Every structure is written in C-alpha cells, then in structure tokens.
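Participant: Sharing a model that was predicted from the sequence below.
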Amino acid sequence: MMTFHAIGLMSGTSVDGLDICFAEFKKQETTWTFRILQAETIPYSLFWEEKLKEAIHLSSEELFELNSAYGFYLGKEVSDFLRKYRLKDIDLIASHGHTVFHQPQKKFTLQIGDGRAIRIMTGLPVIYDFRTQDVLMGGNGAPLVPIGDALLFSEYDACLNLGGFSNISLQVNQQRVAFDIAPVNILLNYLASDLHKSFDENGDLARKGKVIPELLTQLNALEFYSRSHPKSLGIEWCNEYIFPKLSGIATLDLLATCTEHIALQISNVLNQYPISNVLVTGGGAYNTYLIEKIKSKTAVEVIIPEKDIIDYKEALIFALMGVLKLNNEINVLASATGSPENHSSGIIA
C-alpha cells in the first residue's frame, strides 16, 4: 500500500474564497481511499475579491503582475495553514489557481497564481496549471474532477457539482463522461449583489420572486444546452449570452427565473441517463430552494453529503490530481474533456 499526504487549493469562479484541503490518500493495487485531515475556506478580502473579479479586464502587463502577486498570496495562506495546524511530512501542494480566461476553442485557458511563487513561500513541491495541456491537445480543459469522481466516489451513479457553474460526471458505457451544465453561483451571486447580498442564502430571495416565462424560454433556448458533450462554460459565455438578458426585470423575479432555469437544465441532464442517485457538492448544495426545485423535476435520488465533502470535494480532487501527476499517472480523462487521449497534466514546481 502506498500513502500520500497532499494539500489541494481551489478558487472557484464565484470568488467566495480559497479552499484549502489537506488529505491523506492510500492506494492498494488500483483502489484509492482518502481522508480529509484538515480543511478550511479563507474568505477573500475585498481587495482580492475585486482584483480577481476585474482580472478579465486587465492589460497584459497588469495580468502578469497579478499572476505573481496571487501566487505569493496563495503561498502565504498555505504557510499560515501549515503553521496553524502544525502540519508536516507533506508530499505536495496541488493548486488549481483562479480562472481568468477559458476559451478552449481558441486553444487557451488561464488560471492565475504562479505555482513557483507558492513553492518559494512554502518550500514544498507544487503542481499547478492542470488545464492548459488538455486545451493544447484539443480538449476543453474541463471538467477535470471526473478522475477523482471515478477513483474516490465510484459508489454514486453520478456526481454533480454546484459551484460557479454546474457540472456532472457519470459512467456511460464503461467510460467516465462529464461536462458543464449551466451557470449557477456565478449567476445567482451576480443577481444577489444587486440586493447588497454576496449570495442568495438558502434561495430565500428567489423564493420571494416569480418566474418570468418569456425570460425562462429565452434562457432555455440558448444553443449551449442543445450541444452534445464534451462542453464547458466560462465567464465569457455569461457575459455574452446571459447577463445582457437580465435588464428591466425586478431582481427577485430574475433570481426566481434563473433558479428555475438552472434546476430545469440540471434535471434535464439527470433524466437523460439511466442513473438512480447523484451526489451533490459545491456551494449550491446549500441552496435549499434550488435543491427542492431539482428534486421536483427528477426521480433520481439527490444525495447531500457531509459538510466537508460539500465544501472541499474539488480541492480534495485537485490534491489527488497532484499525487497522480507526481507519480506520472493519468489525471485527465479524454472522455470528460474531449482531448484525443487520457494524459497526466500539470506543471511541477
């Protein structure tokens, strides 16, 4: 049996904070098991929240500067985490970084947070930039978590993540298929900010609104939803196709309509496959109104796990991806991203 101790870092497109997950992985023959030993979400200061949200508008020079600064920020937060929990004997840090651009059709994706800066701050091996190799190979560079779903959560028929965007991972004909479904928190948080809230807690705001049928029809008619997988979404897609439609309507009604839209798109996907249960993680798992809406539209059993799995599953899986890369094992599945072949991705600092 082989044992590894790794830290995974995840910053989602909804910019709610940095997830740090310290986990133990054990491999016996081809079977992997895990334990989350310590985990924490570091909320972003207003400074970092604004910096990350505005990164897409920066000049190239400013973006290079931010890439380094954010890398040193990540390194500092990990160093503080190590001291706080007195952690030692760590094999590696695996950092997803923070996505600024994601345009695989143009052969590029950018997750800032230079891994070499994290290495300088912590003195530990760092693996970063997990997406670019797949995009250069012709894949979507996303979703990446299906390798972890397959190795760590195979007891569930499907895994659904409700983060900035929703994505699903499931076995179809002996292959792990995965793809993005629809925007979730990146859309709901955007609307909640109009009401001076950082997010729609429990979906209580959406509950007060009414669904606008015309807008719902427009959203459901977007070409992305009828496209076959593999496929992925980025903030650029929302800027072009979603946000321009959200004017001239009361915010509560927009929240109600968008929540209905998200639930409908997710349930459409769940109902498309012969699955009996789905594990739901990510911040959207706490949106009880959204979960109710999904449950009302599907017979698939919706399973909400313990808090550590809801909050840290993605960071956990990036830690595993780092372990796989360090051992030169496959950590990206072609069936999920659309690349020509399975491969081992990431840069080692």
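Facilitator: Cool, got the structure.

Participant: switch to C-alpha atoms for all contacts and neighbour counts from now on
Facilitator: Will do.

Participant: Within the helices and strands, which one has Leu63?
Facilitator: helix 60-85 (DSSP states H and E).

Participant: Next SSE downstream of that helix?
Facilitator: Next helix or strand after helix 60-85 toward the C-terminus (DSSP H and E): strand 92-103.

Participant: what inclination does that following strand have with respect to helix 60-85?
Facilitator: 150 degrees (axes from the mean of the first three to the mean of the last three CA atoms, to 10 degrees).

Participant: elements contacting strand 92-103?
Facilitator: Judged by 3 or more CA pairs under 8 Å, 6 or more residues apart in numbering; DSSP states H and E, strand 92-103 is in contact with strand 2-11, strand 108-112, strand 126-128, helix 235-237, helix 307-326.

Participant: Next one for the comparison:
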Amino acid sequence: MKIYKIIGLMSGTSLDGLDLAYCHIWEKKGIWEFEIKETKSVGYSSEMMNTLKNAIDLSAEKLIELHNTYGTWLGEQALNFIIDNKLEVDFIASHGHTTHHRPEMGLTFQVGSGQHLANVSGIRVIADFRTNDIALGGQGAPLVPIGDRIFFNEYDYCLNLGGISNISFDVKDKRIAYDIGLANMILNYITRKVDLEYDEDGNLARSGQVNAEMLKELNGLQYYLLPHPKSIGYEWFLAEVVPIVENTDDSIENLLHTSIHHICDKIAQQIQLNFKHNKQQLLVTGGGALNSFLIETLQQKLGDTTKIVIPEKIIIEFKEALVFALMGVLRSEQLTNVLSSVTGAKKDSSSGVLFIPN
C-alpha cells in the first residue's frame, strides 16, 4: 500500500493567509483515506494582502511579476515548513491565489508560479488545477467537491464558508456543486473599515440589527437567479456587492448583522430547494464555521430538519488544503480530480500541471 506524503497549499478569497497541510493519503480496498500530520497558517502582511486584493488592476507585466514573486514566496514558506517539521515530502499540491476568475470569458488565473515554487522548495509541484477545466468549457470551480465525495460522503451536504459560500451534494449519483454566494468576503470587507481583520465569533454582528433596504438589495442580486453550474470571484464582489455596502449609511454592527442574515438566507434557500430527507446533515467548514453567530443564524433558518455538523478544528481550517493535496495525488495517478457534473465542462478531467525543480 503506497502512502503519498503531500503538502497541500491553499490561499482563499477571504485573504486571511496561506494554509499548509502535510497529509498522508492512501488507497485501501478501493477507498481513499487520509491523515493530516502537520499544519501551519501564515498570515499575510498588510502589504501582501493589498497586493493580492488589488492584483485585478495590475498590468500584464506586473501580474506576471507577482505570479513569479508570489510563487517564490510560496516556495520559501513550504521549505520552512518542511525544515521545521523534518518532513519527508513526495510533492507539493498548490492552488495558488485566484486574482482573475471570468469563466464566461474562458479565463481564470491563480498567481503562484509552480516553477518558482518548485525551484525554491526543491520539491516537485503540481499546480494550476483550474485552467484545464476552463479549456473544456467548464467554470473551473468549485474544485473541492471531489474531496467532499471521496473523504466526506457520509454527509448529505458539504458547505464551505470561505470568502465565498459554496456547497456540494449528490443528486442521482452525480456530484453537484456551485458557489451559493457571499460569506467572509463581505464580512471582512466591513470589519476592515474599523481596522479589524474579522469579527471574532460574530460578536459585532450579534449586537446589530437588520437594515431592511440593504438586505433587500443583497438578496436581489442577479447572480442568485442563475442556474448552476456557476461560480463567482472578486470581480463580481467589487462590481455588485461593494456599491451596496458603500451606499448603506449604517453602523458597522448593523452592516455585519444584515450581511450574516443575507448569507444565511441564501444558504438555507439552497438547502430547502435540494431537500433530501428529515434529519439530514450539513457539514460546515472554512473560516465561517468559527463564526458562532453565523452558525446560530443559519441553524435557525434551516429549522429542525437539517442538523449543522461542525467538525474538529483542523478540518474546519485545513479541509481545502487537504483536498488540494488529494487532487495532487489523483493527478499523479492520472485519475479524475475535476468533476464535469460540478463545473459544466465537456467531460471529467485529471487537471494540474507538474513542475520539476531545477
């Protein structure tokens, strides 16, 4: 039985930093299993956070320069992680950081050059997991559902609350998944107005009240009417959501409170549209799972038919890094790691590009 020893790297749209997860992954009697052995989160400096956040406005030359320098930085973080924990590593699976995502135009781009990462770390790298699916006519997102199906299939639904909320579940033996809409992206945008990275436990939001007009505008966004497969990125947030926040004259507490009700309204709506049975279970991971006010609000909107399951903290925080490690394993075995039933591509694919260190 071969045990793959992989580091998964993930940087999400909430811009809260880089997650590294050293995982052992193996197949036993046709079933894939995992153990997360070591983890680390590296916060972004304010300078790097602003650079990544504003990368959408860079010229082509500056964007490629960022692609290379961020890839070098990823390599440095991976190398430090390996040295500090004396790790034996087969390869690194890196998502990079999404700066552009316009599937309707046939493009997606994640900065973090796999070649620079490989050269600095001295380890083989599998990266660029989204481009192939886009080339096959898909959304290039979401990708995590392959991990939901393989590692977490005992749950009726898997919900990830990162910068964006996305969900995955089975319908007639096919995995369906899509971006529901907003999550931490709007919450963190609001808290940064008062120099807070995030609203711990949702305490500020809890003390607020609903702004009815803002809630109506958010709930009325056209994206929510689109059929799946569908996905959103930072461009959509800037164009459609930021103007609503900026045009609402209210307290930070009320802005946060209203945003959480909006987030939970849209998630509950999707669960109810895809109702399976009484006593169904919803696994929630990502940073939003640690926001107790958000989780309480969501449970209230779901009622008694759906039980929210919050897993151990290592899964909450590092599930996406784990799944990219799995995607790297599947790519190395030339097995399907991107599902066309999720992305709308012409066919399933084994996606990711291998970079050999020099």
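Facilitator: Received, thanks. From a predicted model like this one, the values you see are computed outputs, not experimental measurements.

Participant: Can you calculate the TM-score here?
Facilitator: TM-score for the superposed pair, counting by TM-score structural alignment, normalised by the length of structure 1: 0.98. Supporting figures: 348 aligned residues with a CA RMSD of 1.0 Å.

Participant: out of the helices and strands packed on strand 92-103 of structure 1, deepest packed?
Facilitator: Most buried of those by mean neighbour count (mean count of other CA atoms under 10 Å) is strand 126-128; its value is a mean of 27.

Participant: Spatially nearest residue to Ala319 of structure 1 (excluding sequence neighbours)?
Facilitator: Spatial nearest neighbour of Ala319 of structure 1, excluding adjacent residues (CA to CA, 6 or more residues apart in numbering): Gly8 at 4.1 Å.

Participant: Show me what that neighbour lines up with in structure 2.
Facilitator: In structure 2, the residue matched to Gly8 of structure 1 (TM-score structural alignment) is Gly8.

Participant: Surely that match is in contact with Leu20?
Facilitator: Yes: taking contacts as CA atoms under 8 Å, Gly8 of structure 2 lies within contact range of Leu20: 5.7 Å.

Participant: hey, what's in contact with both of these two?
Facilitator: By the contact definition CA atoms under 8 Å, 6 or more residues apart in numbering, Gly8 of structure 2 and Leu20 are jointly contacted by Ala321.

Participant: got the contact list for the residue nearest to Ala319 of structure 1?
Facilitator: Gly8 of structure 1 sits in contact with 19-22, 93-96, 315-320, where contact means CA under 8 Å, 6+ apart.

Participant: got it, and Ile309 of structure 1?
Facilitator: For Ile309 of structure 1, the contact set (CA under 8 Å, 6+ apart) comprises Thr281.

Participant: Wait, Phe37 of structure 2 touches His24, no?
Facilitator: Careful, residue 37 of structure 2 is Lys; it's not Phe. Yes: using CA under 8 Å, Lys37 of structure 2 is in contact with His24, at 7.0 Å.

Participant: higher neighbour count, those two?
Facilitator: Taking neighbours as other CA atoms under 10 Å, Lys37 of structure 2 and His24 compare with His24 leading, 21 against 12.

Participant: which residue sits closest to that one in space, ignoring its chain neighbours?
Facilitator: Lys5 (4.8 Å).

Participant: so how far is Gly352 of structure 2 from the one you found?
Facilitator: 17 Å (CA to CA, to the nearest Å).

Participant: Next: Asp133 of structure 2.
Facilitator: 10 Å.

Participant: of these two, who's got more company?
Facilitator: Asp133 (29 against 26).

Participant: who's in contact with the more buried one?
Facilitator: Asp133 of structure 2 touches Gln139, Gly140, Val338, Thr343, Ala345, Ser349, Ser351, counting by CA under 8 Å, 6+ apart.

Participant: The aligned partner of it in structure 1 sits in which helix or strand?
Facilitator: Per TM-score structural alignment, the equivalent position to Asp133 of structure 2 in structure 1 is Asp134. Assessed by DSSP H and E, Asp134 of structure 1 sits inside helix 132-136.

Participant: Average offset of that helix relative to structure 2?
Facilitator: By mean CA distance after the TM-score superposition for structure 1, the fitted helix 132-136 of structure 1 averages 0.9 Å away from its aligned residues in structure 2.

Participant: Contacts for whichever helix or strand comes after that helix, please.
Facilitator: Next helix or strand after helix 132-136 of structure 1 toward the C-terminus (DSSP H and E): helix 146-152. The contact list for helix 146-152 of structure 1 (CA under 8 Å, 6+ apart) reads 31-34, 159, 169-170, 176-178, 317, 320-321, 331-333, 336.

Participant: Stretch 282-294 of structure 2 spans what distance, first to last residue?
Facilitator: Using CA to CA, the distance between the terminal residues of stretch 282-294 of structure 2 is 14 Å.

Participant: Cheers, nothing more for now.
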